[in-house]
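Trainee: With the sequence up front, the predicted model follows.
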Amino acid sequence: MRAFLRKRRLSAGRPGTGDDGGFGIIEVVVAMVLFAIMVPATVSVMASTTGGVTDNRSRVVAASLASSQIEMARSQAASVASETTTRVVGKVTYTIAQTVTTSTASATLVTCSSATLPAVYKLVTVNVTWPSMGSVRPVRSDTVVRGTASGTGGLAVTIIDSSGNPVPNLPVQLSNGNVLTTDSNGCVIFTNLPPGTYTVVLDQAGYVGGDGSQHTTSDPVNVTKDTVSTVSMGYDQGVSLAIKYVDNSGQTLSKADDDQLPLELKTATVSGTKGSKTVSIPGSVTGLYPATYTVTSGKCTLGSKDMSSGVPTSQTLQIPTAGVQVAGITTIKGIGAVTAVYKGPATGSGDFSCTVGTTFKIGYMFSLIGDNKAYLPLGKWVIMVPWNELGVILSIPGLTDMCVTANLTSASTGYTFIDVDAQITKMLSGLFTGGSC
């Protein structure tokens, strides 16, 4: 190297050798390449060093904030509660998340299922985070503080849904005004309670208790000193059930057709294991506690629906129907109610059934006035047409009503036609298929 530099100096001082007295183009290129390689590496090292310094500074600040929060929690003791706050230090916003759970003195958590143990301590966990943390872990601090004053007790409340699963993130209010939110186990534990009687109140929009009410209160619970009493409550998202009559294609009946249904079948009771509600048909009933519900009207079961937890919260019960038309009354004087008598289920009638012999009024017949139409749920029916012995034809001794069978199935379309004149002709000729009821 020394020989090379000496040669370069000699060449630089000797005129006429073709050297320009400086580095050649090759040396300049090599130097630029080396510079291009070294500069990014140097910048990266500097940036890494600077970032490390910044991360260390942030962690020091976060550790200080966590320590201050822990000291505050110790000073609050029994009144300490979960909370999240922020602090700005050196233009950096730090988030301080404080979580409080009930524990034993050894920091073993006390849950609703193990709350028969004295629960007189609280485990306080503080996590501090800040923006641009990357892979840096949050700063965490823990402490155990006295959770209840001497001579006080606690109350553990478990909230479950209709399937027995825990209901998390639900506000639970105690009769003394305290409010806590259920954890993932559907559990809250109220501590530092003076001995006495308390009730638990639930009132969350969209939820209902077993009685179908959003506002639900527990039975009184007695709390004694240095122990934790327990209570469990059922509370779930309310469900709704719409009920309507449809034709054999599943289309909702028109208002005119719906008006032809027996009056007795236009009001129903929706009953489940947790209570019942009344609904007009067509109509909907809301605020049902999830369960399997049966819809009844008088002596008839219209259908049932599984509305238990996990199924769609809004469902529809469709009751299939078909039409019956009584016509051809011009040769008799028919005065009185036309009635339908239930005889049993038919193809496609689904869950619909009545006590055999149940009778519905489906219209009235008057002398020389038009036809009678009615809609009935699918099934086997006997239509009773009134017979007036003072009619223009000869009376038939002992016959005051004429009965005609109407078998309404899922294949029934339009109206099942009952021609009174034709039936009477058959009766008088001895070929009738109807007769005295």
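Mentor: Thanks, I have it.
Trainee: all contacts plus neighbour counts: C-alpha atoms, from now on.
Mentor: Noted.
Trainee: any idea how far residue 209 lies from residue 160?
Mentor: 10 Å (C-alpha to C-alpha, to the nearest Å).
Trainee: between those two, what contacts are shared?
Mentor: 234, 235, 236 (C-alpha atoms under 8 Å, 6 or more residues apart in numbering).
Trainee: Please narrow the residues you listed to those residing in strands.
Mentor: Among the shared contacts of residue 209 and residue 160, the residues falling in strands (DSSP state E) are 234, 235, 236.
Trainee: and residue 73, what helix or strand is that in?
Mentor: helix 25-76 (DSSP states H and E).
Trainee: Let me see the ranges of the strands in the stretch 201-350 of the chain.
Mentor: 207-209, 215-217, 221-223, 228-237, 239-246, 267-272, 275-280, 283-288, 292-297, 300-306, 314-327, 336-344 (DSSP state E, counting those that start in this stretch).
Trainee: And here is the other one:
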Amino acid sequence: MRLSIWRQALSDDEGLTLVEMMVSLVILAMVSSGFAYGLTNAMTATRGDRARIQASNLASREIETLRNEFSASKSAPLEIAADSRVTNPHPLEEEDPPGDPLVLDNMPFTVTRTVEWLTGGVGTSPCDGGTLVTYPSLGVNVRVSWKEGGVERDVETNTVLTPPKGTLATIEGFIAAKVTGADGVTRVPWLPVSLNGDGGSQTRITAADGCAVFALTSPGDYTVSLDQPGYVSIEGTQAISRVETVEPGTIQVLPFSYDKAATIDLEYVFLGSVGGGYAIPDPLSAVTLFNAGLPEMGKREFAGGTATVSGLWPYVDGYSLWAGTCAMNDPAASGGSRGNPLIVPPGETVTGEVQLAPFIVTVRDAADEPVVGEDVIALAEDPAGCQEAEYALGRTDDQGQVQSGLPFGRWTLRSASGEVSAILAANQDEYPLTFSIGGLE
């Protein structure tokens, strides 16, 4: 009896079973993974914090260096203000050329300094104040950027430098370009703006407030221009300019509506759930874009075969588009709707569908038999405004049929066997429609 009890106790003290060992290993792996993940995050955060501290120090260094230069001579404020935007102007080592990235702990940093005349006092954009100039100061923005894990990070710092009295005695007045985007609210920064006039020529960069301010040594007439590739004015042109007369002791602000150009890739499609076999008419239809803000009754036309429409002003309410330029092609002309406008954000490309109304036309002879191999054309019944008033639809197949599509409107479908009138309306319930030419009287 005692031997049995001793053997049972010995059995209870044996090592882990295989199941218990597997459970222990899984728990150990989970704990180790969590620890490694936390350690990795901590190391990443430490690297990110160190880079941010270094960037902040570089920004402070640039501000202090600029402050010393600003006070070095009477001409220094004007010399500093002459370049509205510079990159890496002060290398870390004397032998390094200006403009190269500043490297700390193998991390390259980019220091971008922007200066802007503040003519209406601190805290007020020169483009939003009045025309009278108080004693001007120089607003300075320093942005230090770097890449971390493929993502750009940055820090910014700002200050205001006020020139000593008498330093700006040669400045007679100011002129500013106020650049606003397509939404009418957002300012457009970092754009080069050119000035030409009685006092010479200058080029400046718009600051974060979309404002570029020119200090002038003589009053007179000046032309302010923007001409940046990839951008467009509300008038639809890349280059735009305005002329203004500057009086002594004043600032003249010229507003510009200017933004990144929008692009539409055109794709011709047939309405309805039609399958294959429908032929695009020849020639390819021209395309009309509509927005009430466009000149020429809100419409802009593009020739048939145009695959991409670029250089468009990115209206916030978008563009309506349809096939054809005839007055009758406008979906609203046939009682329909122009559909939901196509919204194209600034600088982006979207695909716009150019809709064709599909139909099947059957050609029959006097015996009501299908006519094979006969050409069918379409003629606009009202050709007003048409770039294309006639289309070739194709040749009848072995069933005497042609499957094609046209812009909205009233058309005459014609072949050697006869003709039929076809009304293709935007508010038609179902497509494709069917038409017959010839056959029994």
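Mentor: Happy to help now that I have it. Quick caveat, the model's predicted, so the values are computed rather than measured.
Trainee: which other residues reach stretch 139-147 of the first structure?
Mentor: Here stretch 139-147 of the first structure makes contact (C-alpha under 8 Å, 6+ apart) with 59, 62-63, 66-67, 70, 73-74, 77-79, 102, 105, 107, 119-129, 191-192.
Trainee: Quick one: map residue 9 of the second structure onto the first structure.
Mentor: Aligned counterpart of residue 9 of the second structure in the first structure: none (TM-score structural alignment).
Trainee: how near is residue 9 of the second structure to residue 20 of the second structure?
Mentor: 19 Å.
Trainee: for residue 401 of the second structure, same thing?
Mentor: 78 Å.
Trainee: can you check residue 33 of the second structure too?
Mentor: Relative to residue 20 of the second structure, and taking C-alpha to C-alpha, residue 33 of the second structure is found at 20 Å.
Trainee: Repeat that for residue 293 of the second structure.
Mentor: 76 Å.
Trainee: the more surrounded of those two?
Mentor: Shown here are residue 293 of the second structure and residue 20; by other C-alpha atoms under 10 Å, residue 293 has more neighbours (14 against 10).
Trainee: Return the residues in contact with that one.
Mentor: Counting by C-alpha under 8 Å, 6+ apart, residue 293 of the second structure has no contacts.
Trainee: do that again at 10 Å, thanks
Mentor: 234, 235, 299, 313, 315, 317 (C-alpha atoms under 10 Å, 6 or more residues apart in numbering).
Trainee: Neighbour count for residue 209 and residue 160 of the first structure, which is higher?
Mentor: Neighbours were counted for residue 209 of the first structure and for residue 160 using other C-alpha under 10 Å; residue 209 has more, 25 against 19.
Trainee: State the helix or strand in which residue 322 of the second structure lies.
Mentor: Assigned by DSSP H and E, residue 322 of the second structure falls in strand 320-323.
Trainee: surely residue 110 of the first structure meets residue 117?
Mentor: Yes: Residue 110 of the first structure is within contact range of residue 117, at 7.7 Å (criterion: C-alpha atoms under 10 Å).
Trainee: Please say which of these two ends up with more neighbours.
Mentor: residue 110 (23 against 15).
Trainee: Quick check: the residue lying closest to the more buried one once chain neighbours are set aside vs residue 192 of the first structure, distance?
Mentor: Closest residue to residue 110 of the first structure apart from its sequence neighbours, by C-alpha to C-alpha, 6 or more residues apart in numbering: residue 103 at 4.8 Å. Going from residue 103 of the first structure to residue 192 of the first structure by C-alpha to C-alpha gives 13 Å.
Trainee: Check the contact lists of those two and give me the overlap.
Mentor: 119, 120, 121, 146, 147.
Trainee: So what does the third one match up with in the second structure?
Mentor: When the structures are aligned by TM-score structural alignment, the residue of the second structure matched to residue 121 of the first structure is residue 136.
Trainee: what about its match, how many neighbours?
Mentor: The burial count for residue 136 of the second structure: 18, using other C-alpha under 10 Å.
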